[in-house]
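Asks: Sequence and predicted structure below; questions after.
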Amino acid sequence: MIVGTGIDIVEFNRMEAVMERQPRFITRILTPGERDVMEALSSRRQTEFLAGRFAVKEALAKANGSGVGASISWKDVEVLNAKSGAPVAVCSRFDDSIHIHASISHSRSSAVGQVILEKAD
């Protein structure tokens, strides 16, 4: 049964501005595993990667009905990739009965993240 949906969009230029103003922003948002993946990317891809992960984490918090900070923190959620390239999101605050369906898409100027939360019957 679907228990929540969420979507978020992040503009790359706004993400770049935050990264420049707040150097610790990346360590506040990304888990160590996500940072390892990001550091191996080119500068442009790093922005896209961070924006996509930020969007999925926001979308997950919206799907949960709480927003980031209320019951889920940035690092409670980790978004890595399956071998196929598809995003795989896990949340340490959820038990095994909740499955997270996540999708990330990019345009030239922004990234969008969508999450559907499904609870096993």
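Replies: Yes, it's here.
Asks: can we go C-alpha only for contacts and neighbour counts from here?
Replies: Noted.
Asks: close enough to count as contact, Thr31 and Lys75?
Replies: Yes: if you go by C-alpha atoms under 8 Å, Thr31 and Lys75 touch, sitting 5.5 Å apart.
Asks: next, the one to line up against it:
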Amino acid sequence: MIKGIGCDIVDLSRLDINNDSLALKILTAKEFEIYKNKKTFKQKKEFLGGRFAGKEAFFKAIGIEKGLNSFQDIEILNDINGKPYLNYSKSFISLAHENNYAVAYVIIEV
């Protein structure tokens, strides 16, 4: 049974990645390592924007949940095939990038 569905979109042109302060607020340590290893400006913006949209979508789907109130509480990684996943059981995420936008959908099951 579905507990919640969340969706979010991020305008990548609004992300300032000239310093790491925004990335450090949004990304966990593992996510930040992946971000730092991105080779191009575009790849970094898409990665950061996708994680930001994914975490916002997660919080919309989960609602108010005790102990989950920070971007650092949620981690979005990729499996060996490149598919994104959340570190929260019974959750599903889809991320997409197009031109200047990143979008995410999250479904939480009970």
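Replies: Sure thing, it's come through. Note that the structure is predicted; figures quoted are calculated from it, not measured.
Asks: Surely Leu117 of structure 1 forms part of a helix?
Replies: No: when DSSP: H, G, I helix; E, B strand; the rest coil is applied, Leu117 of structure 1 is found to be strand, with no helix at that position.
Asks: need the contact list for the equivalent of it over in structure 2.
Replies: Taking TM-score structural alignment, the alignment pairs Leu117 of structure 1 with Ile108 from structure 2. Contacts for Ile108 of structure 2 (C-alpha atoms under 8 Å, 6 or more residues apart in numbering) come out as Ile2, Lys3, Gly4, Ile5, Ala61, Ile62, Lys90, Ser91, Phe92.
Asks: Could you see which of those residues carry over to structure 1?
Replies: Shared with structure 1 under both residues aligned by TM-score structural alignment, their matches' C-alpha atoms under 8 Å, the contacts from the contacts of Ile108 of structure 2 are Ile2, Lys3, Gly4, Ile5, Ala61, Ile62, Lys90, Ser91, Phe92.
Asks: according to the alignment, the lengthiest helix in structure 2 goes to what range in structure 1?
Replies: Across structure 2, the longest stretch assigned as helix under DSSP state H is helix 41-62. Here helix 41-62 of structure 2 aligns to structure 1 at residues 43-64, judged by TM-score structural alignment.
Asks: Going along the chain, name the helices of structure 2.
Replies: When assigned using DSSP H, the helices of structure 2 occupy the ranges 21-26, 29-36, 41-62.
Asks: Save those helices as JSON lines, and put in mean neighbour count and distance to Arg14 of structure 2 too.
Replies: Shown next, in JSON lines, are those (neighbours: other C-alpha atoms under 10 Å; distance: least, C-alpha to C-alpha, whole Å):
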{"stretch": "helix 21-26", "mean neighbour count": "16", "distance to Arg14 of structure 2": "11"}
{"stretch": "helix 29-36", "mean neighbour count": "14", "distance to Arg14 of structure 2": "17"}
{"stretch": "helix 41-62", "mean neighbour count": "22", "distance to Arg14 of structure 2": "10"}
